[in-house]
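Undergrad: I would like the atomic coordinates for the input below:
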Amino acid sequence: MGHRFNLDSDVEQLLADLCISLGFCLPPAEIRHLCEAPPETVDSFTDAVFEAEGMGDMSYTDLRHQVREVVARHMSGWAGEGIAER
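TA: Now for the predicted structure:
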């Protein structure tokens, strides 16, 4: 049975969106890790998602662009969280 998200967390909402929209459904341990210590920038969070999925360098792919768009959309709503666009 898959991980059930606790959507009280902004990070879990972002990860649930990535799972539903793009199929990036991370293991529970990776979700916990990202919730406890979320990367502070859009690019570093995007990289962390690919690392958690066990994927190699995706720097110049359309898939990375799609994941980054979802991350950026969510993080832009996290005002006052110290999250930067780059």
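Undergrad: can we go C-alpha only for contacts and neighbour counts from here?
TA: OK.
Undergrad: So which residues of this protein form helices?
TA: 10-22, 28-36, 42-52, 62-75 (DSSP state H).
Undergrad: what's the most buried one of those?
TA: helix 42-52 (a mean of 19; mean count of other CA atoms under 10 Å).
Undergrad: ok so, going back, in TSV: the helices of the chain, plus distance to residue 82.
TA: TSV is the format used below for the helices of the chain (distance: least, CA to CA, whole Å):
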stretch	distance to residue 82
helix 10-22	13
helix 28-36	15
helix 42-52	11
helix 62-75	10
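Undergrad: which one of the ones you listed lies closest to residue 84?
TA: Proximity to residue 84, assessed across the helices of the chain by CA to CA, is greatest for helix 42-52 (6.8 Å).
Undergrad: Now the second one, please; I'll put the structures next to each other:
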Amino acid sequence: MPPRDPKDGIRELLHELCVDLGFCLPPHEQRRLREAPPADADGFTDAVFAAEGMDPGPRTPLWHQVRERIGRHMRGGEGPAGADGPGGGAR
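TA: You can find the predicted model right below:
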């Protein structure tokens, strides 16, 4: 079985953020995150908020919901990363 493309995991994560939490990023922002994903969950969360035109500064409950979802993907190999950064873990 060929190795999983990390961009596929990011695509799945962005779809989940859209469907479940309403963060439906424009195609050019999705492409930017797939091509150069932030290295950690906090940075990825901030990038998602910025791409939505929202201020990522205040750590609101919504920010924490998005951060938890991104962190789960990064830790669990369900999305763009293995441990805490991009790279694509095994499913």
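Undergrad: before we move on, back to that, so which of the helices of structure 1 gets nearest residue 83 of structure 1?
TA: Once the helices of structure 1 are compared by CA to CA, helix 62-75 is nearest, at 6.8 Å.
Undergrad: mean distance, that closest one to its aligned residues in structure 2?
TA: Superposed on structure 2, helix 62-75 of structure 1 shows a mean distance of 0.5 Å to its aligned residues (mean CA distance after the TM-score superposition for structure 1).
Undergrad: packing partners for that helix?
TA: The elements that helix 62-75 of structure 1 packs onto, with contact taken as 3 or more CA pairs under 8 Å, 6 or more residues apart in numbering; DSSP states H and E, are helix 10-22, helix 42-52.
Undergrad: Tell me, how many residues neighbour residue 38 of structure 2?
TA: Other residues lying near residue 38 of structure 2 total 17 when counted by other CA atoms under 10 Å.
Undergrad: Leaving out sequence neighbours, find the closest residue to it.
TA: residue 44 (5.0 Å; CA to CA, 6 or more residues apart in numbering).
Undergrad: Surely that neighbour is in contact with residue 70?
TA: Yes. With contact defined as CA atoms under 8 Å, residue 44 of structure 2 counts as touching residue 70 (7.5 Å).
Undergrad: From what I see, residue 18 of structure 1 and residue 12 are in contact.
TA: No. Using CA under 8 Å, residue 18 of structure 1 is not in contact with residue 12, being 9.7 Å away.
Undergrad: I'd say residue 56 of structure 2 and residue 49 touch.
TA: Yes. The pair residue 56 of structure 2 / residue 49 is scored as a contact, 5.4 Å apart, by CA under 8 Å.
Undergrad: shared neighbours of the two, which are they?
TA: Residues touching both residue 56 of structure 2 and residue 49 by CA atoms under 8 Å, 6 or more residues apart in numbering: residue 63.
Undergrad: Residue 15 of structure 2 matches what in structure 1?
TA: Using TM-score structural alignment, the partner of residue 15 of structure 2 in structure 1 is residue 16.
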